[in-house]
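> just coords:
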């Protein structure tokens, strides 16, 4: 995992405009669509199981996000994920709030028992919950740092033969064997709704151009960290951070990426 891999993959996103199909929550549709567009990808959102098979045929990746669960959406997630697995479209799963309610936890567990994820991205509490450990959920947020979930992330990755991402002050990426730490970002980022969900969507964009799950996940979290750090340096608060964040995704230069890219391996 190095700067050259990241930058080459980012250029593939920018020039290839991969279509990322999102079955996501109703709070963040606008946020994640704008972030994908700013980064160079092409987002499409669906709320109907009747069209998922058609859309899957033209999609480079599928993002499943359970942030605002209801009965209809759960059925849609099953239909979309089943179709993606059948068509070998890579899937990124975001178990928003797993551990905060029985519905969120059981729905996540059921989906993972039936279908294959490529990347699972969550906060420490969500990842620990899905790995069978006791997390400390605070609504959809976590009261734990990413480091607290390293063992759980490795176990979850091994359990589902996927890559697990734990977002935090330092992001953790693991395939169950190697552990990568992505440094950067800004203290204001947790104050903006949907930046975790945005990270999940960006994972989808990179996975659409690089099927190496670890590399795609590190790419995505590095982009979030670099753009977030640059945006935070210019921001006066959460509102202006979000504005600057989109601008940094759109205008990021290689020289800035070289200066701020920081990934280590345990």
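That came through, no problem. Everything quoted here is computed from the prediction, not taken from an experiment. Residues are numbered from 1 along each chain as shown.

> For the rest of this, base every contact and every neighbour count on C-alpha atoms.
Fine.

> Excluding sequence neighbours, find me the nearest residue to residue 104.
Nearest residue to residue 104, sequence neighbours excluded (CA to CA, 6 or more residues apart in numbering): residue 98, at 5.0 Å.

> just checking, residue 31 touches residue 194?
Yes - at 6.7 Å, residue 31 counts as touching residue 194 under the criterion of CA atoms under 8 Å.

> Specify which residue of these two has the higher count of neighbours.
For residue 31 versus residue 194, the count of surrounding residues by other CA atoms under 10 Å is larger for residue 194: 19 against 16.

> count of neighbours near residue 138?
Neighbours of residue 138 (other CA under 10 Å): 13.

> residue contacts, it?
If you count contacts by CA atoms under 8 Å, 6 or more residues apart in numbering, residue 138 has them with residue 100.

> Could you measure from it over to residue 254?
Distance of residue 138 to residue 254, computed by CA to CA, to the nearest Å: 37 Å.

> contacting residues around the residue nearest to residue 139 when sequence neighbours are not counted?
Nearest-residue entry for residue 139: residue 100, 5.7 Å, with adjacent residues in sequence omitted and distances by CA to CA, 6+ apart. Counting by CA under 8 Å, 6+ apart, residue 100 touches 137, 138, 139, 140.

> change it to 10 Å
Applying CA atoms under 10 Å, 6 or more residues apart in numbering to residue 100 gives the contacts 125, 126, 129, 135, 136, 137, 138, 139, 140, 141, 142.

> Which helix runs longest in the chain?
If you go by DSSP state H, the chain has its longest helix at helix 213-234.

> List the buried residues of it.
Residues of helix 213-234 classed as buried: 213-232 (neighbour count, 16 or more other CA atoms under 10 Å).

> How about stretch 146-161?
146-147, 149-158, 160.

> out of those residues, which one sits closest to residue 15?
residue 157 (30.7 Å; CA to CA).

> and the gap between the closest one and residue 116?
Residue 157 is 11 Å from residue 116, where distance means CA to CA.

> Kindly report the same for residue 175.
14 Å.

> quick revisit: just the buried residues of the contacts of residue 100.
Members of the contacts of residue 100 classed as buried by 16+ other CA under 10 Å are 125, 126, 129, 135, 136, 137, 140, 141, 142.

> Turn these into a markdown table, including distance to residue 76.
Below are these laid out as a markdown table (distance: CA to CA, whole Å):
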| residue | distance to residue 76 |
| --- | --- |
| 125 | 25 |
| 126 | 22 |
| 129 | 23 |
| 135 | 28 |
| 136 | 29 |
| 137 | 26 |
| 140 | 21 |
| 141 | 25 |
| 142 | 27 |
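
> Mark which of the residues you listed are part of helices, please.
Filtering the buried ones among the contacts of residue 100 for helices - DSSP H - leaves 125, 126, 129.

> here's the one I want to compare it with:
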């Protein structure tokens, strides 16, 4: 419960301070990522032109880099913004969407990891295994990898890169290499709505913007999405589906509160 108490304080900070979360993200989910940050209480900005990213990130509380719809123009912007954020001690969060699916994505992630220090890397099992140098079959941007040994893989990668690694799936695994959390919140319907992973990363960006404990912030973003997904699903009536679910997901993020965490939080912390 100690971690839940800290997440509650982190949530209050987000709602009270409205951290500016600078995104260089993909155009499939950009609107949803902006609105999920707003719903939680943060302030999103979506700016990816290389002529303004350094200036924009200098105002921000955190930077989210998401490679979902990668192109050469935005790769340069990501590198420039990330380096500037590192210089200013602004935390950077990476969402390596679909890494391994193409050579461009794999090479881009390699370059980003070489040039930028990340506070948190959040991905599915396939994405994290690819970054860890393991052989994985890829299906578009979806995970096909087994969750077996997820904690060991995440710990090894976290220690190697000196970062927090978060693997989201049926059971979420978050670690900084020494501490780790397992989160059992969520519902499988979340996987049927495009962008819930991207939105989780954006929520992490909001939480990271108000704390130096990046493990705690990563858990906070993931458990927030999981609980909101559960409540949205439970509210569905017969005949309602993923369209209604998505609207109610946003409603539950907007109304997310201390009681949700106390009553529903399923977090194992070691």
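Right, received. Where do you want to start? Since the structure is predicted, the reported quantities are computational estimates derived from the model, not experimental observations.

> How is residue 182 of structure 2 assigned, secondary-structure-wise?
For residue 182 of structure 2, the secondary structure call by DSSP: H, G, I helix; E, B strand; the rest coil comes out as strand.

> tell me, what residue is most central in structure 1?
Central residue of structure 1 (CA atoms, centre = their mean): residue 200, 1.5 Å from the mean position.

> ok but it is inside a helix, no?
Yes - counting by three-state DSSP, residue 200 of structure 1 is part of a helix.

> Would you mind getting the average deviation of the longest helix of structure 1 from structure 2?
Once fitted to structure 2, helix 213-234 of structure 1 is off its aligned match by 1.0 Å on average (mean CA distance after the TM-score superposition for structure 1).

> Report the contact partners of residue 257 of structure 2.
Shown in contact with residue 257 of structure 2 (CA under 10 Å, 6+ apart): 8, 11, 12, 40, 224.

> between those, which is nearest residue 183 of structure 2?
Nearest member of these to residue 183 of structure 2, counting by CA to CA, is residue 224, at 10.5 Å.

> hang on, isn't the closest one packed against residue 204?
Yes - the pair residue 224 of structure 2 / residue 204 is scored as a contact, 9.4 Å apart, by CA atoms under 10 Å.

> okay, and the common contacts of those two?
Listed as contacting both residue 224 of structure 2 and residue 204 by CA under 10 Å, 6+ apart are residue 218.

> For residue 113 of structure 1, which three-state class applies?
Secondary structure, three-state DSSP: residue 113 of structure 1 is helix.

> What separation do you get for it and residue 106 of structure 1?
Residue 113 of structure 1 is 10 Å from residue 106 of structure 1, by CA to CA.

> again, but for residue 235 of structure 1
Applying CA to CA, the value for residue 235 of structure 1 to residue 106 of structure 1 is 39 Å.

> Compare those two and say which is more crowded by neighbours.
Neighbour count, other CA under 10 Å: between residue 235 of structure 1 and residue 106, residue 235 has more, with 17 against 14.

> Next, the contact list for that one, please.
Counted by CA under 10 Å, 6+ apart, residue 235 of structure 1 has contacts 188, 229, 241, 242, 243, 244, 245.

> Would you mind finding the match for the fourth one in structure 2?
So that's residue 242 of structure 1. With TM-score structural alignment as the criterion, residue 242 of structure 1 lines up with residue 246 in structure 2.

> Apart from its chain neighbours, what residue comes closest to that match?
Residue 246 of structure 2 sits nearest to residue 193 (CA to CA, 6+ apart), 7.3 Å away.

> Now for the one you found: which residues touch it?
242, 243, 245, 246.

> so residue 70 of structure 2 makes contact with residue 28?
No - using CA under 10 Å, residue 70 of structure 2 is not in contact with residue 28; the gap is 11.1 Å.

> quick one, which of the two is more surrounded?
For residue 70 of structure 2 and residue 28, the more surrounded residue by other CA under 10 Å is residue 70, and the numbers stand at 17 against 13.

> Name the SS class of the more buried one, please.
Secondary structure state of residue 70 of structure 2, per three-state DSSP, is coil.

> Give me the distance between it and residue 20 of structure 2.
23 Å.

> same thing with residue 159 of structure 2?
On the measure of CA to CA, residue 159 of structure 2 and residue 20 of structure 2 end up 28 Å apart.

> again, but for residue 185 of structure 2
27 Å.

> And the two? Which one has more around it.
Shown here are residue 185 of structure 2 and residue 20; by other CA under 10 Å, residue 20 has more neighbours (25 against 21).

> Verify the stated contact: the more buried one with residue 91.
No - between residue 20 of structure 2 and residue 91 there is no contact under CA under 10 Å: 11.8 Å.

> shared neighbours of the two, which are they?
Between them, residue 20 of structure 2 and residue 91 share the contacting residues 60, 61, 62, 63, 205, 209, judged by CA under 10 Å, 6+ apart.

> Quick check: the fifth one touching residue 37?
So the one you mean is residue 205 of structure 2. Yes - applying CA under 10 Å as the test, residue 205 of structure 2 and residue 37 come out as touching, 8.4 Å apart.

> Need the overlap of contacts for these two.
What both residue 205 of structure 2 and residue 37 touch, as defined by CA under 10 Å, 6+ apart, is the set 19, 20, 21, 44, 199.

> looking at those, which has the most residues close by?
Neighbour-wise, these (other CA under 10 Å) top out at residue 21, 30 neighbours.

> and it, that's in a strand?
Yes - counting by three-state DSSP, residue 21 of structure 2 is part of a strand.

> any idea how far it lies from residue 218 of structure 2?
Separation of residue 21 of structure 2 from residue 218 of structure 2 (CA to CA) stands at 14 Å.

> same check, this time on residue 54 of structure 2
Distance from residue 54 of structure 2 to residue 218 of structure 2, by CA to CA: 24 Å.

> same deal with residue 137 of structure 2?
Taken as CA to CA, the span from residue 137 of structure 2 to residue 218 of structure 2 is 27 Å.

> so who does the alignment partner in structure 1 of residue 79 of structure 2 touch?
In the superposition onto structure 1, residue 79 of structure 2 corresponds to residue 78 when matched by TM-score structural alignment. Counting by CA under 10 Å, 6+ apart, residue 78 of structure 1 touches 49, 64, 84, 110, 111, 114, 115.

> and the aligned residue in structure 2 for the second one, helix, strand or coil?
Same thing as residue 64 of structure 1. Counting by TM-score structural alignment, residue 64 of structure 1 corresponds to residue 65 in structure 2. Secondary structure assignment for residue 65 of structure 2 (three-state DSSP): strand.

> can you pull the contacts of residue 270 of structure 2?
175, 178, 179, 180, 181, 182.

> Hmm, I typed the wrong one, I wanted residue 123 of structure 1.
With CA under 10 Å, 6+ apart, residue 123 of structure 1 has these contacts: 94-98, 135, 137, 140-146, 149, 165-168, 171-172, 196.
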